[in-house]
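Provided below are the primary sequence and the corresponding predicted coordinates.
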Amino acid sequence: MARNARSHHLTQGPQRTPNRALFRATGFTDTDFDKPVVGIANGFNTTAPCNMGLNTLAARADWALREAGAMPQRFGTIAVSGGVSMGTPGARYALVSREVVADSIETVCDGQLMDGLLAIGAGDNDIPGALMAIARLNIPAVFVHGGTMKPGHLHGRDLSIVSAIEAVGAYGAQRIDLHTLLDIERHACPGAGGGMSAANTMAAAAEALGMSLARSSTGAAEDAETADNAGASARALMRAIDLNLRPRDLLTREAFENAIALVMAIGGSTDAVLHLLAIAHAAEVPLSIDDFEAIRRKVPVLCDLKPAGRYMTTDFHRAGGVPQVLRLLLDHGLLHGDSRTISGRTLAETLAIIPGEPDPQQAVIRPWRDPVHSEGSVAVFRGNLAPGGAVAWIAGITSRSLTGPARIFDSEQAALAAILDHRIHAGDVIVIRGQGPQGGPGMCALMIVTSILVATGLGHQVGLITDGRVSSDPHSLVVGHITPEAAVGGPIALLQESDSITIDIDHQRLDVQLSEADLASRQAQWHQPAETAKPGAVLTKYAKLVSSASEGAVTR
C-alpha cells in the first residue's frame, strides 16, 4: 500500500477494480499498485522564458522518482509572465495566475489522492502559487526552481530584462535612439530562466523556508546542475514520504521569519511581502506585514544584486548563493537554525559545511562588518493615506522625503502619457490608483512608469504612490501596495488634484495634509464606482473574492 495511505483505493475496497483498470491505461503494472503515487506539477510553457526549460526538469524528476520506487504522474499548470504583459491590460492577470496555479495543483493532487508532490516553477507568480498549494495540501512535497536566466552581453556589460525596461524609458525620454534600444532588446534576454526580481526572490525564499534543497534556487536554467537538482529533489521527496515529513512540519512561524530575513539580506523584491503572507495564510501560520518591518530593522542588506545593485543572480550563485547568506544570518543570531528542511536535516545542520565568511575574492556577498546597507530593503509604511499599511523599497534611496502636490491618475497609461508629455515636474507626487487587487483587478506592477521616470531624470525628483505593485528600484521615491485600496474607498480614493502629499522615508510615513475632519467629509461624499463589465470570468471572480494587499491578496 502507498506509504501514507492516500492511494489506498488502488489496493483495497469495492472500487479497486475500475480504479486499477484506469491506472493500467496510464502505465501501471501489477507491481506498481503498492507504490506511492507522486504528482509532478509542471509549469512548462513557451509563452515566457522563465518556464521554457521545465520539461527537462520534469523528465529528470520522473526518472528519479521511478528509480526510487514511486509512480510519478505528470500534469501541467499555467504561468503568466508579468514581464511579458507589463504595461498592457494583460498585466492584471499576472497576480491572478498565482491563485490559478495554487488551485489547479490542489485540485489535481486532492482529486487524484496523490501521496506526494514535486512542483516545478520559475516565474514571479507560479513559484508562490506552487508553494501555496504545497501548504494547503500538506502532503510530502518539494519545490524545484526552474533556474535563473543567464545575463545578456553588449559592449562589455551584462544585461537583463531590467536593462531592456530602462532602455524603453530612455528611448521614450529621447535619451537613446531606436538603434540603441533595439540593440539592447536583442541582447538582454539570451535564453530560458527567470530574473532577480520576484521570481528569484521567491525561489530563494523557498530555500530558506526549507521547501527546496540547499543551493538549488540560484543556478542557471540552462546549466546541467539545475536538472541534477530536479533528480536530487525527487530523491529527497521519497525520503520525506518514507518519513511522512509534511510541509506544515517545515512551514512554521520560525521558517517564515527565516525567509523574511533572507529576503531582506539579499535586497529582495517587494512582492515577497505579498507572496510570503499568502503562503503563510495557506499554511495557517499567523504572519502580518508588521513582522516584515520588525525583521527588516535587524537585518542588513548583504548582497549587491540587480535590479538595485551591480551583480546578476548567476554571480550570486558562484559567490555562494543563498546558503552563504543564511550562514551569515545564522552566525549573527538572525536565523532559527533548528527549523527543519525537506532534506530531513535542520537548517543549522545543512549550513554546517558553509564557510563562516564569504570568499574575499568576490564582491557580491559582503562580509557582515561591511554590508551594502545597514538595514533591510523592504519597508512597511503607515500614515493617513495608508492606515492598513503600504510597502516600499528603501535601501539606498538618497531622497529621504518629499512633500508635493498630488497628480492624480486612474491608469498606468494616463500617467505614462503625462510623463512623456512633460506634464510632470520636479516636486510632484504621482498618484496611480485603482490598481489594487480588487480595483485592478489583479494589482498590476508599474515598472515601466518608474523606469521612464528614471530615464527622464525625474526619478529622485518626484514621488509615486499607488495601490498597485511597484518595482524594487533605488532610483525612485515610490510607495506601493497601499491599503485600503481605492476600490474599497481607501484614503487614496479621496485624493484630489494638488492635495499636498508627504512621503517620508526615515519615518516610513505616507500622509496627505488634510485633517481627519476633511478626510471624513470626503469619505461621506465618496460612492463606490458603478461596477463595470470586466473581461472574462476570471477577473470578475477574483475581484469578488480577493483580500487586501496587506493580507497577501489571497482569495477567500
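That came in fine, so what should we check first?

going forward, measure contacts between C-alpha atoms and count neighbours the same way
Fine.

same question for Leu464, what's its three-state structure.
strand (DSSP: H, G, I helix; E, B strand; the rest coil).

wait, it touches Arg433, no?
No: between Leu464 and Arg433 there is no contact under Cα atoms under 8 Å: 10.5 Å.

so between those two, which is more surrounded?
Arg433 (25 against 22; other Cα atoms under 10 Å).

wait, a strand at Asp473?
No: counting by three-state DSSP, Asp473 is not found in a strand; it is coil.

hang on, isn't Ala221 packed against Met52?
No: judged on Cα under 8 Å, Ala221 makes no contact with Met52 at a distance of 9.1 Å.

what sits in contact with each of the two?
192-193 (Cα atoms under 8 Å, 6 or more residues apart in numbering).

neighbour count winner among those two?
Ranked by neighbour count (other Cα under 10 Å), Ala221 and Met52 place Ala221 first, with 27 against 21.

can you tell me how far that one is from Gly191?
Separation of Ala221 from Gly191 (Cα to Cα, to the nearest Å) stands at 9 Å.

give me the most central residue, this structure.
Ala198 (3.7 Å; Cα atoms, centre = their mean).

surely that residue touches Val263?
No: counting by Cα under 8 Å, Ala198 does not reach Val263; the two are 10.3 Å apart.

so what sits against both of those two?
269, 272.

between the two ends of stretch 150-166, how far is it?
Distance between the two ends of stretch 150-166: 18 Å, counting by Cα to Cα.

comparison target, given below:
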Amino acid sequence: MSFKPAQWPRKLRSQEWYGGTSRDAIYHRGWLRNQGYPDDLFDGRPIIGILNTWSDLTPCNGHLRELAEKVKAGVWEAGGFPVEVPVFSASENTFRPSAMMFRNLAALSIEEQIRGQPIDGCVLMVGCDKTTPSLLMAAASCDLPSIVVTGGPMLNGWFQGERVGAGTHLWRFSEAVKAGEMTQEEFVEAEAAVTRSSGTCNTMGTASTMASMAEALGMALSGNAAIPAVDSRRRVMAQLTGRRIVQMVKDDLKPSDIMTRDAFENAIRTNGAIGGSTNAVIHLLAVAGRVGLDLDLDDWDRLGRDVATIVNLQPSGEYLMEEFFYAGGLPVVLKRLGEAGLLNRDALTVSGGAIWDEVKDSVNWNEDVILPVEKALTDQGGIAVLRGNLAPDGAVLKPSAASRHLLQHRGRAVVFEDIDDYKAKIADDDLDIDETCIMVLKNCGPRGYPGMAEVGNMGLPPKVLKKGITDMIRVSDARMSGTAYGTVILHTSPEAAVGGPLAVVRTGDMIDVDVPARKLHLDISEEELTQRLEAWAPTHERAESGYLWLHQTHVQGADTGADLDFLKGCRGAPVGKDSH
C-alpha cells in the first residue's frame, strides 16, 4: 500500500492555541514559556504529546520516565516540540477490584486529554497489560497521528537452575506448595528471582501479547515488541519513535489509516502464531469498536483456527521474551505468516510503508525459540470460540495452553457462585470433586466482579493436586492472566450477572466440552433451562454511585470487547472553543 501524505505545510491543530498575536494566543504561549521555551518553538512546528503511563504503582512501567527522555530527543531532532503528559495508568499489579474495570476509564480520560490539549500527534508510552489497549482505544477515538513505544519485557528469571517466567511460575509454584512439592520458604525465596529487572512480564503474557498486537497492527515500529526493557536498543527504539511521529504529523498519517480490517486480521493471526493471551480478544474487539470496524468473535475463530503456534514461549512453551528477541522477534513471525499466505502484506504501518516490506528480510536466529511449522507447539494455535446453550454469545479457550486429553470431555459441574464462594470451599477436603469434574465459576464478568478479574484459571483443589493432577476444565465468565495456562474456558457470554445461562448451572449438572467442534453444552432440557432462567434473580453486588455505577450500568459484554456503550466509534479531535 502506498500512502499519500497531506500537503505540507498546513496549519497545525496546536496553532489554534499558540499561533498569532491575539490575547488568547499570548495567554497560552505565555504560560508555557514560564518553563523556559524560546519564541521559535511556537512557530508552527508539530507539538508532540508524549502520553506516559509511568507510575511508581505500575511497576511494569516504572522505567518509562527515563525512556520518555529518549523519545523527546527524537522529537527534538526531527524538528518537533515534545511535551510529556502523565496519563491514567491502570496497573495490573495493584488496582482493585481489577485493573480491567479501569481500562475504559483510562481510555476515556486519555481520549479527553488528547482532544482537549494543544497537541498534533501522540507517542503512546505503554507496557503493563491495560495501558496498551487503553491508549490505543483513546488514540483510535481521537484519530490524531499516533505511535506506540512499549517499555519492553524484563530479563529472564532464574531459580534453582531453572528458567522461570513472571506470572507463569507464580501459578506453578503456588500449586506446587499446595501439592506438597515445594516449601513456603522456597516460594518466598523465588519471589526476587522471578521479577529481577525493569519491564513487563517476560512470558508471552498479556503485556507481551499486546506489544505484539500493536506491532502487528502496524501501530509500532518494526521490532518494537520484544526488545528487553533494560537493553540499550529499547532506548534507541524510543528515540527513533520520537523522530518518526514528527513525520507522521507532517504526513497526517492517522490511526484510521493504519488500523484497518486488514491490520486486525494480521493481528489475530499473529496472536495464534505467538500463542498469545486470551485477553487480546477482548482488547482488540474494544479497539476495533473505537475505530468503527465490525470485528467479532467469529473473526477470531475463523482467522486463527488454522494458524500454528510457532513461538516456543511460556506459558505454552519453554522460553521467555529475552530469547524471543535474540531469535529475531516478531518480524520473523510476521515473515513466516507472509510466506504462508496468512499476512495481508500491503497493510500500512506507522513507517508509512507496507508491513511486508518491514519484515521480508528478517532472519530466524534460533529455531528452538521460533519453531519450524512442522515442529509447532500446536497446529491450531488461535483462540477457540465455543458456543452452545451454556455460551450463546460465545466463550474462548487458548488451545496452545490447554491439555489435549481435555479438549473433548464430559464432566460433572462443581459450581462456585462467586470468587468468595470458591475461596471458601476449594481447600475443603470434604468438597465433592475429582479430576473428572468441571469447575464452574459465576459472577466474575464485566458487571459481576465487577471489572472481569483474572480469576478464571482457578487453582485446583489441594486433594486433586496431591494426586499428581495438574489440569482440570474450568469454565467462567472471568478472564485469566496471559501468563496462566490450563484447559480454561473464559469470557462465557452472556455473563452470569446479567442472567446468562452460566448463572443457572448447578452442582451435579453434566457439561459437554468439545473444542474441535467448538461446543459448550449444559446437558439439561431446553424446558428446564428456560424454567431456571425465568426463576433467576441477580445476586452480585451492585453499586449506587461513582465510577463503579457508571461501569456496571454501561459496560457491554466480553463478546464485544467490554467497552462502555457510549464510547464506541471514532469521535475525532476537533479544536473546541477557547474560553479565555
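Received the coordinates, thanks. Keep in mind that what you see is a predicted model, and the values were worked out from it rather than measured.

can you calculate the TM-score here?
Here the superposed chains carry a TM-score of 0.94, computed using TM-score structural alignment, normalised by the length of the first structure; 547 aligned residues with a Cα RMSD of 2.1 Å.

so what sits against both of Ala221 and Gly191 of the first structure?
Common contacts of Ala221 of the first structure and Gly191 (Cα under 8 Å, 6+ apart): 149-150.

pull the longest helix from the second structure.
helix 232-251 (DSSP state H).

the longest strand seen in the second structure vs the first structure, average distance?
If you go by DSSP state E, the second structure has its longest strand at strand 408-416. Using mean Cα distance after the TM-score superposition for the first structure, strand 408-416 of the second structure ends up 1.8 Å from its aligned counterpart in the first structure, as a mean over the superposed pairs.

against the first structure, where does that strand fall?
Mapped onto the first structure using TM-score structural alignment, strand 408-416 of the second structure spans residues 401-409.

ok, residues contacting the matching stretch?
Outside stretch 401-409 of the first structure, the residues that touch it by Cα under 8 Å, 6+ apart are 415, 424, 427-433, 462-463, 495-506.

picking up where we left off before, give me the mean distance between the longest helix of the second structure and the first structure.
Looks like 0.9 Å for helix 232-251 of the second structure (mean Cα distance after the TM-score superposition for the first structure).

just tell me the aligned range of that helix in the first structure.
Under the criterion TM-score structural alignment, helix 232-251 of the second structure matches residues 224-243.

okay, buried residues for that stretch please.
Counting neighbours by 16 or more other Cα atoms under 10 Å, one finds that the buried residues in stretch 224-243 of the first structure are 226-227, 229-241.

show me what that stretch is in contact with.
Under Cα under 8 Å, 6+ apart, the answer for stretch 224-243 of the first structure is 3-4, 56-58, 60-65, 68, 70, 115-118, 140-147, 212-213, 216, 219-220, 246, 342-344.

in the stretch 101-250 of the first structure, which spans are strands?
Under the criterion DSSP state E, counting those that start in this stretch, strands of the stretch 101-250 of the first structure are mapped to 116-121, 141-145, 152-154, 157-159.

the third one vs the second structure - mean distance after superposition?
The reference is to strand 152-154 of the first structure. Mean deviation for strand 152-154 of the first structure: 1.4 Å (mean Cα distance after the TM-score superposition for the first structure).

contacting residues for the residue opposite His153 of the first structure in the second structure once aligned?
Under the alignment (TM-score structural alignment), His153 of the first structure pairs with Trp158 in the second structure. By Cα under 8 Å, 6+ apart, the contact list for Trp158 of the second structure reads 164, 193-194.

how about the residues you listed in JSON lines, adding distance to Asp301 of the second structure and neighbour count?
Listed next are those as JSON lines, based on distance: Cα to Cα, whole Å; neighbours: other Cα atoms under 10 Å:
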{"residue": "Val164", "distance to Asp301 of the second structure": "31", "neighbour count": "25"}
{"residue": "Ala193", "distance to Asp301 of the second structure": "37", "neighbour count": "18"}
{"residue": "Val194", "distance to Asp301 of the second structure": "33", "neighbour count": "24"}
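
and of those, the nearest to Asp296 of the second structure?
Val164 (34.9 Å; Cα to Cα).

who's in contact with that closest one?
Per Cα under 8 Å, 6+ apart, neighbours of Val164 of the second structure: 156-158, 193-194.

Arg518 of the second structure matches what in the first structure?
Taking TM-score structural alignment as the criterion, the aligned counterpart of Arg518 of the second structure in the first structure is Gln508.

also Leu297 of the second structure?
Aligned partner of Leu297 of the second structure by TM-score structural alignment: Ile289.

look up how far Glu516 of the first structure lies from that match.
Distance of Ile289 of the first structure to Glu516 of the first structure, given as Cα to Cα: 25 Å.

same deal with Gln528 of the first structure?
Gln528 of the first structure sits 20 Å away from Glu516 of the first structure, taking Cα to Cα as the criterion.

same thing with Val546 of the first structure?
Counting by Cα to Cα, the gap from Val546 of the first structure to Glu516 of the first structure is 28 Å.

so these two - more neighbours on which side?
More crowded of Val546 of the first structure and Glu516, by other Cα under 10 Å: Val546, with 20 against 10.

can you tell me the closest non-neighbouring residue to that one?
Excluding its sequence neighbours, the residue lying closest to Val546 of the first structure (Cα to Cα, 6 or more residues apart in numbering) is Thr555, at 4.2 Å.

go on, Ala203 of the first structure?
Ser217 (5.2 Å).

ok, that neighbour touching Ile127?
No: counting by Cα under 8 Å, Ser217 of the first structure stays clear of Ile127, with 11.1 Å between them.

any common contacting residues for these two?
145, 203.

let me see the contact set for the alignment partner in the second structure of Val37 of the first structure.
Val37 of the first structure maps onto Ile47 in the second structure, with residues paired by TM-score structural alignment. The contact partners of Ile47 of the second structure, by Cα under 8 Å, 6+ apart, come to 14, 80-83, 118-121.

try 10 Å
Ile47 of the second structure makes contact with 12-15, 41, 75, 79-83, 118-122, 246, 249 under the criterion Cα atoms under 10 Å, 6 or more residues apart in numbering.

sort out for me which of those are in helices.
Reading helices off these with DSSP H, I get 15, 75, 246, 249.

nearest to Pro461 of the second structure among those residues?
Out of those, the member with the shortest distance to Pro461 of the second structure (by Cα to Cα) is Val75, at 54.1 Å.

setting aside sequence neighbours, what's the nearest residue to the equivalent of the closest one over in the first structure?
Under the alignment (TM-score structural alignment), Val75 of the second structure pairs with Leu65 in the first structure. The shortest distance from Leu65 of the first structure to any non-neighbouring residue, by Cα to Cα, 6+ apart, is to Ala234 (5.6 Å).
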